[in-house]
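Colleague: take this sequence and fold it.
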Amino acid sequence: MKMFTKLYFLAIFIAIINAKETNVFMSEVFQIVLDPPMFNWTHEGIKNQFVYEASLLNSPDLPSWINYVYSDRHHAGFLYGVPPPKYGKDNVPLEVVALNKKNYETRVENLNLWINQKENPALFEVHMKIDNLNVDDLFEHERSEALKDIFRGQLWRESHRDLYITFLSSAVELGARKPLDPTEGEGVVIRLGSQSPFSTELIGLQEEIKPLWKVPSCPRDFKRTSVERYFRDAGFALDWCSFRLIDNNNSAMHQSRLKDNLNSNNGIDDEFILDFNDRWESYATADVPKRSYFGLVAVSVLIPVIIFLVLAMVLSFLLCFQHDEIEDEESEIFFFNLFHICTDYYHNYLIFKRRSANLDISSSAPNTEYYQAVLHAESLSNFPAQVRLSPDLHSHTNSPNSTMGRGIHCRPSPPPYVRPKFKPEL
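Modeller: The predicted structure is shown next:
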């Protein structure tokens, strides 16, 4: 085990020694190109032939202040960022893994970033958002110099000696939306800094676009300023709603100094804080916060049950205790006679059935009409007085002496069948 540990640290030491050296400065944007010649490869014109992965040595990811982007137009990757003030480390070892997708060959290169203190850091910064560019566009020396020349020659002549880029990031990474047209640029947020105070031209420009500050982001061609021609001629479309002048009290260097003073007053070691931010540590299962759903379930169940019980008690009180005040004589009579319907119906059904049988027998006897009338009178005499006066036993013509009886469906019975007599000629 000890032998393995020694070999492990020896491999790390050899990798650091053989790593390529790169000097970067605090508060200034740096860029490192990751291309095939860096790994002794030759680009063969195949799109997305090479893939790059960069991270801290023996760590899964890059520090928070280093970003990576791949450019299809340049067929290369770019590492860029701004070292924070008083990082606490002079050397940042990086490991870059490259993959050739044509033959799946993998190669590894180590980089050492040496962080140096910036002499005469910027005290005044110009914050801008350029809508028609991507981050990799400003890695071209001609494009970035054209932007600086606008300020050095027209708007901020005092900064011609020490103007440099202090911040660079994609607008999408800062929360902006991607353009609807994929061919358009995503947008770039950039800051140019210098030690020279702002010129009268910049101060007047800020007063001109100050009414636009209430809008978080302006669409393209939303507002044209008096200096619009300088940027349009150079190929830059600025979002004037995001244009700001950051003076010495609000600059990034000043904020870092305030943070350093607070940390020193609280007894916090800056080196420990920055080293902790760049160190990746996995979470234990016991450290993962747990959420209890007992309270939510209890509330979601108890509240409806309580409401239901209250409503049930109110309805029971209204129906039980106030029932004596509700009196309806007709309803009482109806419910009293309701149970006699079935017995009366069954009794009437037997009488109707017997009368139908008597009518069938008498249909073949002589003097039929007289005999049916007699039977009908006898059947009526068998009914009680209430039943005889019932309208259900009368015909539809309200004639009490009708000879046509009703069946069980409360309608008149059909007349007896009589065979028709046909003429001989038919």
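Colleague: alpha carbons only for contacts and neighbour counts from here, please
Modeller: Will do.
Colleague: need the contact list for the closest residue to Ile32 other than its chain neighbours.
Modeller: Among residues not flanking Ile32 along the chain, Leu79 sits closest, at 5.0 Å (CA to CA, 6 or more residues apart in numbering). Contacts here follow CA atoms under 8 Å, 6 or more residues apart in numbering; on that basis Leu79 touches 30-34, 66-69.
Colleague: name the element Leu79 belongs to?
Modeller: strand 76-81 (DSSP states H and E).
Colleague: and after that strand, which helix or strand comes next?
Modeller: Past strand 76-81, the next helix or strand by DSSP H and E is strand 91-100.
Colleague: please name every helix or strand in contact with the very next helix or strand once past that following strand.
Modeller: Remark: after strand 91-100, the chain's next helix or strand is strand 105-116, criterion DSSP H and E. Applying 3 or more CA pairs under 8 Å, 6 or more residues apart in numbering; DSSP states H and E, one finds that strand 105-116 contacts helix 2-17, strand 20-25, strand 91-100.
Colleague: which of these sits most buried?
Modeller: Neighbour counts (mean count of other CA atoms under 10 Å) averaged over each of those peak at strand 91-100, with a mean of 18.
Colleague: and it, how far out from the chain's middle?
Modeller: Taking CA atoms, centre = their mean, to the nearest Å, one finds strand 91-100 lying 36 Å from the centre of the chain it belongs to.
Colleague: can you say which of the helices and strands packed on strand 105-116 is nearest to Phe151?
Modeller: Between Phe151 and the helices and strands packed on strand 105-116, the tightest spacing by CA to CA is seen for strand 20-25, at 22.3 Å.
Colleague: mind listing the helices for the stretch 201-350 of the chain?
Modeller: In the stretch 201-350 of the chain, the helices defined using DSSP state H, counting those that start in this stretch lie at 228-234, 252-265, 270-277, 294-320, 329-337, 341-362.
Colleague: second input sequence below; structure requested for side-by-side comparison:
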Amino acid sequence: MLIVFAVFTAGFLLVRADIITEAPVGQLFVYELHREVFQREFEPFHKVFGQVYNDPMVFKCNKERFPDLPRWLRFTQRDAYDNGFLYGTPLPRDQGRNIIEIFVINKRNYETFKERLVINVGPAVKQMPYQAEFFIELREIEKVLPAAVQAEIKLDIQNLWRTSRLEFVNITSALDRGGRVPLPLPGYFEGVYVKLGSDQPFSPCMLRLETAEHQRECASGGKISGDCSRCTNPINCITWCKSTLFDLSKPVPPAPLPTVGSGVLAWGGEFSPPESPPDRDFFPDYIVTVIVPLALVLILCLILSYIMCCRREGVLKRNAKTPDLQLYHHHTIQGDASELRRMAGGDRRTADRPRQCLQPLLMAEQAMAES
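Modeller: So this is what the prediction gives:
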């Protein structure tokens, strides 16, 4: 009975319905992976005495049968104790069905859980010919993707744009735009670019961004006189000099067609090949690369030969400096060793008595002392 219950529980955890969501073309798509939702999936294995662990989790996302995500979709998760986010803006060529596999890894016991997210990318729902991009310096990408923070930013932009018909087009980290990685200290942020669009024209305040006076003030780095942005939350304040307007309502003139020629190349005259290069004397190079190294090797060989052959001490000179007692010991070592072997291997009664190696020298010294 327990085995059947375990199999049923495992099957219930593994077999789930796919999560289906829609993503219109040209609008920002954000899907938040909540840790507490997946924590319940591990609950039967983590519940101990009525307590559920707050385990760290890591999300791994990829397109089904592919090693990575679709080109328009990105994933971010700052820490194992933070939620993950799938976000991006699909283009018209990305329409279709995207099946995303989400693997949840429990970092406490390394158990895994798999879920499928189906994203149906459909045609554009709203036409947004007027778009504007703003830079928020005191934000990071994970802190801007939640819906509550997006609502705060949109409210500030609505007051600036003077319209409530705004939609997010894209959110990009400054690191993806070539920004520098901030220091891991409080008060340093990577920065975020937010792009919004609307079917309403820009406000007169926003049109100041395209004036030559505004560009000169931003280039000089001085005080900006035309900044009319307001922010209810100080960390949501935009950088006015890094704001850009995109007016897509004006038709883009087509590129000029290439001029069709006659197909015959113009006469360029007779071909004049370049002259041969002047003769070069390679003898100096030969001296530097061959003669000089050989001369150095020869000098080193002569020095080494002199040290090895002419600076030797010699046997006679060495013996003259060595005391007679030491020389006598040196010459009698072999004989004494043979005598010891003979005494050790033979009968002690038949072996010769050991000779005193120092007796001749002692007698000679005694004779010199008496004289």
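Colleague: where does the TM-score land?
Modeller: Put the two chains on top of each other and the TM-score (TM-score structural alignment, normalised by the length of the second structure) is 0.56; 240 aligned residues with a CA RMSD of 3.5 Å.
Colleague: one step back: and the strand holding Leu79 of the first structure against the second structure, how far off on average?
Modeller: Strand 76-81 of the first structure, aligned to the second structure and superposed, deviates on average by 0.5 Å (mean CA distance after the TM-score superposition for the first structure).
Colleague: and the aligned partner of Arg71 of the second structure in the first structure, how many neighbours?
Modeller: Arg71 of the second structure maps onto Ser64 of the first structure when the alignment is built from TM-score structural alignment. Using other CA atoms under 10 Å, Ser64 of the first structure has 10 other residues around it.
Colleague: do the one 4 residues further on as well
Modeller: Tyr68 of the first structure sits with 17 neighbouring residues when counted by other CA under 10 Å.
Colleague: quick check: nearest residue in space to it, chain neighbours excluded?
Modeller: Nearest non-adjacent residue to Tyr68 of the first structure, counting by CA to CA, 6+ apart: Leu79, 4.6 Å away.
Colleague: quick one: what's aligned to the one you found in the second structure?
Modeller: When the second structure is aligned by TM-score structural alignment, Leu79 of the first structure is paired with Leu86.
Colleague: what's the answer for Pro179 of the first structure, then?
Modeller: Aligned partner of Pro179 of the first structure by TM-score structural alignment: Pro182.
Colleague: which residues does that match contact?
Modeller: The neighbours of Pro182 of the second structure, taking CA under 8 Å, 6+ apart as the test, are 188-190.
Colleague: what remains of those once you look at the first structure?
Modeller: Retained in the first structure by both residues aligned by TM-score structural alignment, their matches' CA atoms under 8 Å are the following of these: 188-190.
Colleague: about what we covered before: how would you label the match of Arg71 of the second structure: helix, strand or coil?
Modeller: Under DSSP: H, G, I helix; E, B strand; the rest coil, Ser64 of the first structure falls in the coil class.
Colleague: from Asn110 of the first structure, how far off is it?
Modeller: Using CA to CA, to the nearest Å, we find Ser64 of the first structure at a distance of 19 Å from Asn110 of the first structure.
Colleague: about what we covered before: export the helices and strands packed on strand 105-116 of the first structure to JSON lines and tack on distance to Arg73 of the first structure?
Modeller: Formatted as JSON lines, those follow (distance: least, CA to CA, whole Å):
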{"stretch": "helix 2-17", "distance to Arg73 of the first structure": "31"}
{"stretch": "strand 20-25", "distance to Arg73 of the first structure": "24"}
{"stretch": "strand 91-100", "distance to Arg73 of the first structure": "18"}
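Colleague: between the ones you listed, which one is closest to Arg244 of the first structure.
Modeller: Arg244 of the first structure lies closest to strand 20-25 among those, at 24.2 Å (CA to CA).
Colleague: mind giving me the packing neighbours of the closest one?
Modeller: With contacts taken as 3+ CA pairs under 8 Å, 6+ apart, strand 20-25 of the first structure sits against strand 105-116.
Colleague: against the second structure, where does the very next helix or strand once past the strand it packs on fall?
Modeller: Per DSSP H and E, the first helix or strand lying C-terminal to strand 105-116 of the first structure is strand 124-130. Mapping strand 124-130 of the first structure onto the second structure (TM-score structural alignment) gives residues 130-136.
Colleague: for the matching stretch, the distance to its chain's centre please.
Modeller: Relative to its chain's centre, stretch 130-136 of the second structure lies at 30 Å (CA atoms, centre = their mean).
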